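S.K.: mind looking at a prediction? Sequence and model below.
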Amino acid sequence: MSFVVQQIADPAAPLARRNPVAKLGAALLFSLPLIATLDPLTPTLGLLVELAILPFFGLRYGALLRRAWPLTLAAAGILVTMVLFSADRSGRLLLGLGPFDVTTGVLVDTLGLILRIFAVALPGVIVFATTDPTDLADALVQNARAPARFAIGALAAFRLLPLLGDEWQMLTLARRARGVDAGRNPLARLRLFVSTAFALLVGALRRGTRLAVAMDARGFDSGAPRTFARRQRFTAADSALLIGAVILAAAALTTTVVLGLFRPIIG
């Protein structure tokens, strides 16, 4: 298990240079309309837009694939869940699995949900892959007027993520050195995974408590005015990025409505 949080994009790329708050806001503005409909077309158009602008963020497709691999696990889980528990079994029967009928309606709903997860999650992956965490915390405080305690605390937690991967590896090696090994038994592997995850959680809580006490001791919650070593400026180009995200999201939603495929999630 490993957690990689460092910036992996070319910082000189046109959109990678934008203000972190602008990139985060654009990701939210572009993603929110994609969850307004159940059809698969809207998230498909959203995904095409996201993949088309990826080079402008200085990201390679291979690097994005390595960052977004957990989404494939989520997609597999959704596929199994929908096949087993979907309430809508309308449409033509494609495959009969005992009491579970796989119909065209099930596949359309599953495809729409999987595409929506990818389309909503990828903007966030792009933002965090192209943004330095310190710049993001500074921009949240300076441009979004977020509380300094919240922003700096989130930055500290973000910086500690790689330690979780190192600690997981250390716990695994320590248990193996004591002869605690599951071998090829899947149930034993599951029990060992759960116990290791619990030990990791306990260690993370203890480290978080110590970090919170240390931050309070250094005056992070003093309420005194803070100064900034690096100024984060919100320019006209950053505003253009936000406007562009709204226009592209509206265009995808409008295309679905015009084609008569819009299926509102409410109503």
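M.R.: That came through, no problem. Residues are numbered from 1 along each chain as shown.
S.K.: contacts, neighbours, all on C-alpha from now
M.R.: Fine.
S.K.: figure out how far the lengthiest helix in the chain is from the centre of its chain.
M.R.: Across the chain, the helix with the greatest residue count (assigned by DSSP state H) is helix 186-217. Averaged C-alpha coordinates place helix 186-217 at 22 Å from its chain's average position (Cα atoms, centre = their mean, to the nearest Å).
S.K.: list the buried residues for the next helix or strand along the chain from it?
M.R.: Using DSSP states H and E, the helix or strand that follows helix 186-217 in sequence is helix 236-258. Across helix 236-258, burial judged by 16 or more other Cα atoms under 10 Å covers 238-239, 241-242, 245-246, 248-250, 252-253, 256.
S.K.: over to stretch 124-132?
M.R.: 124, 126-132.
S.K.: got JSON lines for those, with secondary structure and distance to L111 too?
M.R.: Output for these, formatted as JSON lines (DSSP: H, G, I helix; E, B strand; the rest coil; distance: Cα to Cα, whole Å):
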{"residue": "G124", "secondary structure": "helix", "distance to L111": "21"}
{"residue": "I126", "secondary structure": "helix", "distance to L111": "22"}
{"residue": "V127", "secondary structure": "helix", "distance to L111": "25"}
{"residue": "F128", "secondary structure": "helix", "distance to L111": "26"}
{"residue": "A129", "secondary structure": "helix", "distance to L111": "26"}
{"residue": "T130", "secondary structure": "coil", "distance to L111": "29"}
{"residue": "T131", "secondary structure": "coil", "distance to L111": "31"}
{"residue": "D132", "secondary structure": "coil", "distance to L111": "34"}
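S.K.: structure B:
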Amino acid sequence: MTSTNNNVVVAVERNRLGLLMSANPVAKLLAVMVMTTPLIVTIDWLSATVALVLEFPVLVLCGFGLKRVLSRIWPILLAAPLSATSMLLYGQPSGETFWQWGYIHITEGSVGLAIGIFLRIFAIGVPAVVLFIDVDPTEMADGLAQVLKMPAVPVLAALAGFRTAGLMIRDWESLARARRARGLGDRSRLADIASRSFAMLVLALRRGGKLATTMEARGMGARDANGQLLRTWARPSYLKRIDWMLLTWSVIVPTIALGLAAYMGTFRWIVSTSAA
């Protein structure tokens, strides 16, 4: 009864946040791959700008507030200016030269490359981060096994490992408190970290052994006489209408972005840029 109530609360919360919160995690994974992978082939500014504009409605439908999104994409906010600055100073020199000093060449071509890199990092990174905020690992495992038909044993083993990985932070903090209570935390920081790391290794091995025994006792990996895996799923996973809409939009975004860049003449193969 409690589990049912929790599922109802989660469903209501997802509907309140945004339409795409109810999308299948596998659909989100495929959408990110389809939407962002084609953007890697070119480095022009127009395709990245168009992709960002077209991606904006999808990100809005996730329903997350600006503060929460910014707290998740801060590595992108840091990486984009650094990458753009590197391309601006040391990118392929072409066109009019604005400033030169040693190996530094700020030219018309390097400015265009810097703008393209800056926008492209956002066009590729932001959807990948926002679409996977609050994705349930269990739902992802269900989707990988039932929708993509991946082998159940490695999927569930990875899920179990992911679930137990979250315990490592609490174990690390518990070890620190226990060592301080015993007066063992006053030594050098390096020795304390080394000692706690060894203790964490022992705990991980013990927990892994117990988890493997438990999963085997519950029939994990059991097969019939024909070698077929005996596996049922408590939560069915399938693609809904919102999932197909998301996948369709993921195809439309790079198609329009790259097509418009090619039509306007700004399309620039990243391979040729690197070779030059």
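M.R.: Sure, I can see it. Being a predicted model, the structure only gives us computed values, none of them experimental.
S.K.: contacts for stretch 210-219 of structure 1?
M.R.: 221-222 (Cα atoms under 8 Å, 6 or more residues apart in numbering).
S.K.: that older thread, in the longest helix of structure 1, what's buried?
M.R.: Buried residues in helix 186-217 of structure 1 (16+ other Cα under 10 Å): 192, 196, 200, 204, 208, 215.
S.K.: can you check stretch 260-273 of structure 2 too?
M.R.: Buried residues in stretch 260-273 of structure 2 (16+ other Cα under 10 Å): 260-261, 266-268.
S.K.: what's next to stretch 10-25 of structure 2, contact-wise?
M.R.: Contacts of stretch 10-25 of structure 2 (Cα under 8 Å, 6+ apart): 58, 60-64, 132, 135-136, 139-140, 143, 237-240, 242-243.
S.K.: next, the distance between the ends of that stretch.
M.R.: For stretch 10-25 of structure 2, the separation between the terminal residues is 15 Å (Cα to Cα, to the nearest Å).
S.K.: now do it: distance to the chain's middle.
M.R.: 18 Å.
S.K.: tell me which residues of it are tucked away?
M.R.: 14, 17-18, 20-25.
S.K.: M220 of structure 2: which of the residues you listed is nearest?
M.R.: Each of the buried residues of stretch 10-25 of structure 2 was checked against M220 of structure 2 using Cα to Cα; the closest is P25, at 23.4 Å.
S.K.: which position in structure 1 pairs with the closest one?
M.R.: Correspondence of P25 of structure 2 to structure 1, assessed by TM-score structural alignment: P20.
S.K.: distance-wise, check that match relative to L79 of structure 1.
M.R.: For P20 of structure 1, the distance to L79 of structure 1 - Cα to Cα - is 34 Å.
S.K.: V180 of structure 1 now?
M.R.: Counting by Cα to Cα, the gap from V180 of structure 1 to L79 of structure 1 is 35 Å.
S.K.: of these two, who's got more company?
M.R.: Neighbour comparison, V180 of structure 1 and L79: the larger count goes to L79, with 18 against 12 (by other Cα atoms under 10 Å).
S.K.: that one contacts V108, doesn't it?
M.R.: No: L79 of structure 1 is beyond contact range of V108, at 10.9 Å (criterion: Cα atoms under 8 Å).
S.K.: tell me which of the buried residues of stretch 10-25 of structure 2 fall in helices.
M.R.: 14, 17, 25.
S.K.: how about JSON lines for those, with distance to V50 of structure 2 added?
M.R.: Listed next are these as JSON lines, based on distance: Cα to Cα, whole Å:
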{"residue": "R14", "distance to V50 of structure 2": "29"}
{"residue": "L17", "distance to V50 of structure 2": "26"}
{"residue": "P25", "distance to V50 of structure 2": "25"}
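S.K.: from G259 of structure 2, how far out is the equivalent of G105 of structure 1 over in structure 2?
M.R.: Aligning on TM-score structural alignment places G105 of structure 1 opposite G109 in structure 2. Distance, G109 of structure 2 to G259 of structure 2, by Cα to Cα: 22 Å.
S.K.: cool, L30 of structure 2 as well?
M.R.: 21 Å.
S.K.: swap in M245 of structure 2?
M.R.: 21 Å.
S.K.: go on, P38 of structure 2?
M.R.: P38 of structure 2 is 11 Å from G259 of structure 2, by Cα to Cα.
S.K.: P25 of structure 2 now?
M.R.: 28 Å.
S.K.: how about P137 of structure 2: what's its closest non-neighbour residue?
M.R.: The shortest distance from P137 of structure 2 to any non-neighbouring residue, by Cα to Cα, 6 or more residues apart in numbering, is to L159 (6.7 Å).
S.K.: since that was my last question, I'll sign off now.
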